[in-house]
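*Asks:* when you get a sec, could you give me coordinates for this:
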Amino acid sequence: MAKLVSSWSNGVKFIPKDYVMPPERRAGDYITVCKEIPVINLEDDRSEIVRQILKACQEFGVFQVINHGVSDKMMEDMMALYDEFFNLPVEDKLGVYSEKLRKGCTLYTSGLEYAKEDVHYWKDTLKHPCHPVEEHSPSWPDKPYRYKEEVARYVVEVRKMGFKILDMIGEGLGLREGYFNEVSQEHSMAINRYPPCPNPSLAMGIAGHNDPNLITFLQQDHYGLQILKDGIWMGVEPIPNAFVVNLGYQFHVISNGKLKCVEHRGLLNSSVSRTSIVTFLGPNPELPTVVEPAKELVTSSNPRMFKSYRYNEFIANYLVMAYNRKSGSRNGYALDPYRL
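*Replies:* Now for the predicted structure:
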């Protein structure tokens, strides 16, 4: 537990050497927030929403949504809940702590496996499966005492929003309603805590990566999220009570390359803790779900770009690559074995 950054970093003046990134893995100069990333009001006319979402998915692979149906109070309560969780005494978190990511509910630090890393990320993460709630909630943290009740309500509302957005993306692509239900069996959450860092220019919250799943919904409180577009890192504005929506690898494949999966990373600051509450929807990594380009999107003018593959095999390969990746790998590298 002493390895958790949140357990020892308060008030430190210098970064321990095993958290100092080599120069080529640092974020570089501070990048201002980009105002071009679309912010979409889900209470607008549906046809206009569909148009805006599809355009954002084609150009950026990311957008933000407001008036999405998850109440402001619920989102504020969740931020308060996780602030309390990460500030709990060490002994209250022992039941879910591990030095590496594992199945089920896990509190861990840095990347996928602390002991195998040459340098560590300035981050703690709580990750757990969410759906069905009644199946997974017994493994969730026991403290704060309201955790299971509040998170269960949040899971239901975010899931409802998520499938609404998936249906609109499907509509924009010309796919039948409910198309993405078949590849969205998994619903999990990862809550990342980035404590204040005495010298953010030397450390990283998390390096650039693409999500392996279908689609991701992120709630953030402070600036730190950046996306890579046309070789340039762009900051994502932290809009109160908005969700950042980004596409993962599986969307890029199913859309036959029409929609972008976006590389993104997390930066640090020196004054406040940053919390990101992340929800993932995608195929179940325990099942051999077949992922392939939607047949409706393969034409003579847009020939098939990817082979069919089993998602559990993709995830196994993705994790191996993630363990071995140090820096600077080309965006989209995990899809290379499946390209035609």
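*Asks:* rest of the way, CA atoms for contacts and neighbours
*Replies:* Will do.
*Asks:* tell me the contacts of the closest residue to residue 29 other than its chain neighbours?
*Replies:* Leaving aside its sequence neighbours, residue 29 sits nearest to residue 201 (Cα to Cα, 6 or more residues apart in numbering; 7.8 Å). Applying Cα atoms under 8 Å, 6 or more residues apart in numbering, one finds that residue 201 lies in contact with 26, 27, 28, 29.
*Asks:* to compare against the first, here's the next sequence to fold:
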Amino acid sequence: MESPAATNPSSRFDVENVPTNYTFPEKDRPGELPPVCHTLPVIDLGKALDAETVNLIFKASQEFGFFQVINHGVSEKILGDTTDVLKEFFASPEKEGSNSCGKSNWVYDGSVNFDVNGVHLWRENLKHPCNPLEECMQQWPHHPTRYRDVVSTYLTEVGKLGKRILDLICQGLGLEKGYFDGFSGVELLSANSYPPCPDPSLTLGILRHYDPSLITILYQGDVPGLQIMKDGTWITVGAMSNAFVVNIGNQLEIISNGILKSVEHRVVNSSEARLSIAAFINPSPSYIVEPAQALVTELNPARFKPKSYKEFVYSSGALGTHTKTLQRE
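*Replies:* Okay, here's the model as predicted:
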């Protein structure tokens, strides 16, 4: 018989041992966690943004598909307020039923998600659309009462940061200035609460996947958990206070004609509680994603078939959990 904590939403993570329906098969377990990687580039956006900054981002996007940014312009107060309000949401007993009453556009997942073997993820998740912001926020959670004001402020600032980063990537690729101006900013927020785990070697917070976004901007606070695949090995991304992790999504790999890399990643658990906030900057659903014409030549023909973003998402699976299914020519 399963532990009551395995089925009771209010107590399922408050256990001394990992329940069997949260224990992954041995071949999929993270096992002994590798040390934190200190080679992932950390890029300072607070200084003059020159050719060196562009080159650092470009190289990181080719070699790792990930980089961290500091002095990014999003204030510590905004980060602190957003973290606090999300912690309040996940601690609230109202989180599991309040979106079932009336019109809403957000989804709370108390670890209903599971892999093909029926093993549950060691996490709780809140996900909702963000664009157009003024319209979407009217249907976000209303508990805590300040949720909508705090999170909309956060997303506005992260959207500005995303535009700055895309402008720098645009320069690195040699595309015309403003190439990404038509993209509409943060389309989706996904916040994850990872409770303390009695044995992180047995569980996973998020399965291995590639992001279907253009770029993803992640805030992971002070507790590491994100792992990326590098040369066939999982490496753990260090957690830096007030830093953002940025990763290249599938759509940007397509637009760059394979120059930049969308890299597989996953989330492992910890003996400490962890909160992460992922903001996905995506094309609009009808946008036809294909290699930029300036990057397609006779010597470097198009490597991917054109496809609308909506087609890509629905053919690949749920956002943030699908495998890489880029259609190459």
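*Asks:* now the TM-score, please.
*Replies:* Once superposed, chain against chain, the TM-score is 0.91 (TM-score structural alignment, normalised by the length of structure 2); 321 aligned residues with a Cα RMSD of 2.4 Å.
*Asks:* what residue of structure 2 matches up with the residue nearest to residue 29 of structure 1?
*Replies:* Using TM-score structural alignment, the equivalent of residue 201 of structure 1 in structure 2 is residue 201.
*Asks:* wait, a strand at that match?
*Replies:* No - checked against DSSP: H, G, I helix; E, B strand; the rest coil, residue 201 of structure 2 lies outside a strand; its state is coil.
*Asks:* please tell me how far it sits from residue 123 of structure 2.
*Replies:* Applying Cα to Cα, to the nearest Å, the value for residue 201 of structure 2 to residue 123 of structure 2 is 15 Å.
*Asks:* give me the number of residues near the alignment partner in structure 1 of residue 165 of structure 2?
*Replies:* The alignment partner of residue 165 of structure 2 in structure 1, by TM-score structural alignment, is residue 165. If you count neighbours by other Cα atoms under 10 Å, residue 165 of structure 1 ends up with 20.
*Asks:* how about residue 23 of structure 2?
*Replies:* Neighbours of residue 23 of structure 2 (other Cα under 10 Å): 21.
*Asks:* touching, it and residue 205? I think so.
*Replies:* No - checked against Cα atoms under 8 Å, the pair residue 23 of structure 2 and residue 205 is beyond contact range at 11.3 Å.
*Asks:* what ranges does structure 2 have for its helices?
*Replies:* Taking DSSP state H as the criterion, structure 2 contains helices spanning 51-63, 76-91, 133-136, 147-173, 250-255, 309-316.
*Asks:* among those, which is nearest residue 328 of structure 2?
*Replies:* helix 250-255 (9.0 Å; Cα to Cα).
*Asks:* report the mean deviation for that closest one after fitting onto structure 1.
*Replies:* Following the fit onto structure 1, the mean deviation recorded for helix 250-255 of structure 2 is 0.5 Å by mean Cα distance after the TM-score superposition for structure 1.
*Asks:* by contact count, what packs against that helix?
*Replies:* strand 288-289 (3 or more Cα pairs under 8 Å, 6 or more residues apart in numbering; DSSP states H and E).
*Asks:* hmm, try it at 10 Å
*Replies:* The contact analysis (3 or more Cα pairs under 10 Å, 6 or more residues apart in numbering; DSSP states H and E) places helix 250-255 of structure 2 against strand 215-219, strand 288-289, helix 309-316.
*Asks:* residue 232 of structure 2: neighbour count?
*Replies:* If you count neighbours by other Cα under 10 Å, residue 232 of structure 2 ends up with 7.
*Asks:* ok, now the one 3 residues further on?
*Replies:* Other residues lying near residue 235 of structure 2 total 21 when counted by other Cα under 10 Å.
*Asks:* mind listing what it touches?
*Replies:* By Cα atoms under 10 Å, 6 or more residues apart in numbering, the contact list for residue 235 of structure 2 reads 33-40, 226-229, 265.
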